[in-house]
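A.B. asks: here is a sequence with its predicted model. Questions after.
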Amino acid sequence: MKKLRYYICLGLYYMVARHLPGSDTPYSLGSKKIRGFLCKRIFKSTGSNVNIEHGVYFASGRDIEIGNNSGLGLNCRVNGPLKIGDDVMIGPDVMIFTQNHKHDRLDIPMRLQTDPKKPVIIEDDVWIAARVIVLPGVTIHKGAIVGAGAVVTKDVPEYAIVGGNPAKVIKYRDGRKV
């Protein structure tokens, strides 16, 4: 019965809720609550006051955890295993990947050479701006800010502000020197 409920909620999300207006529009028709209701039944765990915006794609969602007061911005594309802490802001068009392709064997097409999944962890009070790409196995530590368009290839320290491709520390929110 639980499995059936999961598939019904997943189907309703992808057929209907994903296409409802963004929560900041005057005609949102309760779309934030509808998407939140469905994701609570799809994700591994879901905190309170979660905002899943219009167009978010999360595959099966089974190995995604999202904390209190956190959200996924317009048209985000995320894969699990993914753990998002509390008070996390994720902007529009962010992509979070947890798996990549290998390319070391010439006798097997690259499309068939996949690495095992590597979890992405986003700790509490993180802001990920628009169009950021986060690669497999990365941890973005507490209080960090990732600037728009950054490509995060390695862990981001606590309270760091990073940007660029690949993302590098620009400065620290707590006054530390780079």
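C.D. replies: Now that the structure is in, tell me what you want to look at.

A.B. asks: every contact and neighbour count from this point should use C-alpha atoms.
C.D. replies: OK.

A.B. asks: now do the contacts for Glu53.
C.D. replies: 18, 22-23, 32, 35, 71-75 (CA atoms under 8 Å, 6 or more residues apart in numbering).

A.B. asks: distance check, the residue nearest the centre of the chain against Lys32.
C.D. replies: What sits nearest the mean C-alpha location of the chain, by CA atoms, centre = their mean, is Val78, with 4.6 Å. According to CA to CA, to the nearest Å, Val78 stands 18 Å off from Lys32.

A.B. asks: contacting residues around Gly80?
C.D. replies: 58, 61-64, 97-98, 119-120.

A.B. asks: quick check, nearest of these to Ile161?
C.D. replies: Nearest to Ile161 among the contacts of Gly80, counting by CA to CA, is Val120 at 18.2 Å.

A.B. asks: re the thing from before, and the contacts of Glu53, which of them are in strands?
C.D. replies: Of those, the ones assigned to strands by DSSP state E are 71-72.

A.B. asks: can you pick the most crowded of the contacts of Glu53?
C.D. replies: Most neighbours among the contacts of Glu53, by other CA atoms under 10 Å: Leu72, with 27 neighbours.

A.B. asks: dropping in the other structure now:
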Amino acid sequence: MTAPGPARRLRGFSGAGYDKGRGLLMQAAWFTVLHVVFVKWWCPPRLRPVLLRAFGARIGERVLIRHRVRVQWPWKLTIGDDVWVGEGAWLINLEPITLAGDVCVSQEAVLCTGSHQRRSPTFEFDNGPIRLDTGSWVAARAMVLRGVTVGAGAVVGAGAVAHRDVPPGTVHTAGGGR
């Protein structure tokens, strides 16, 4: 029998230490553009990097971002040259996400920089940045969690969850293998 976890008192959540990086007006403007234009199938792929740059993202050349991609905060996003982000990917960047050059984030992959302190009764944040190094690939429906670096040329296979760093040139599969 396992011991019960801490009693949750979510009413006491403070969010201490988390900075969204922009004021409420900018957040509202981004969410409007995100949901009315950016994610739509009819929004031309060449326009998506332009929209992200307009909201503070640093985006390289020849970046392809498909429809239904969601980005939490563009001003916390850096994308290098020749990067592809597949349909339905979700970049939950409460903290910075950096995609180096020649990176592929496939369909419905999730990059999530946010988490919570599981032992905190008020469930305070436990966030960390994500970095995908040159030539790495996060395959379809894979997930990269907060604080993880996916090394150069490494692969997070379809459906896998990367909860710790993935060394350069390795393959992390859904079964946890490398």
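C.D. replies: Cool, got the structure. None of these values were measured; they are calculated from a predicted model.

A.B. asks: ok, the residue nearest to the centre of the first structure touching Met95?
C.D. replies: Yes: contact criterion CA atoms under 8 Å: Val78 of the first structure and Met95 qualify, at 5.6 Å.

A.B. asks: helices of the first structure, start to end?
C.D. replies: 2-15, 31-42 (DSSP state H).

A.B. asks: ranking those helices by burial, who's on top?
C.D. replies: Stretch with highest mean neighbour count among these: helix 31-42 (a mean of 20; mean count of other CA atoms under 10 Å).

A.B. asks: how much space between the counterpart of Phe55 of the second structure in the first structure and Phe58 of the first structure?
C.D. replies: The alignment partner of Phe55 of the second structure in the first structure, by TM-score structural alignment, is Ile42. Ile42 of the first structure sits 10 Å away from Phe58 of the first structure, going by CA to CA.

A.B. asks: ok, Asp115 of the first structure next?
C.D. replies: Asp115 of the first structure is 19 Å from Phe58 of the first structure, by CA to CA.

A.B. asks: more neighbours, those two?
C.D. replies: With neighbours defined as other CA under 10 Å, Asp115 of the first structure and Phe58 compare such that Phe58 has more, 20 against 13.

A.B. asks: was I right to think the more buried one contacts Leu82?
C.D. replies: No: using CA under 8 Å, Phe58 of the first structure is not in contact with Leu82, being 10.0 Å away.

A.B. asks: if I look at Gln72 of the second structure, how far off is Ala160 of the second structure?
C.D. replies: 22 Å.

A.B. asks: between those two, which has more neighbouring residues?
C.D. replies: Ala160 (22 against 19).

A.B. asks: quick one, what contacts the more buried one?
C.D. replies: 141-143, 172-176.

A.B. asks: apart from its neighbours in sequence, what residue is nearest Leu52 of the second structure?
C.D. replies: Pro74 (5.7 Å; CA to CA, 6 or more residues apart in numbering).

A.B. asks: which position in the first structure pairs with that neighbour?
C.D. replies: In the first structure, Pro74 of the second structure lands on Gly61 (TM-score structural alignment).
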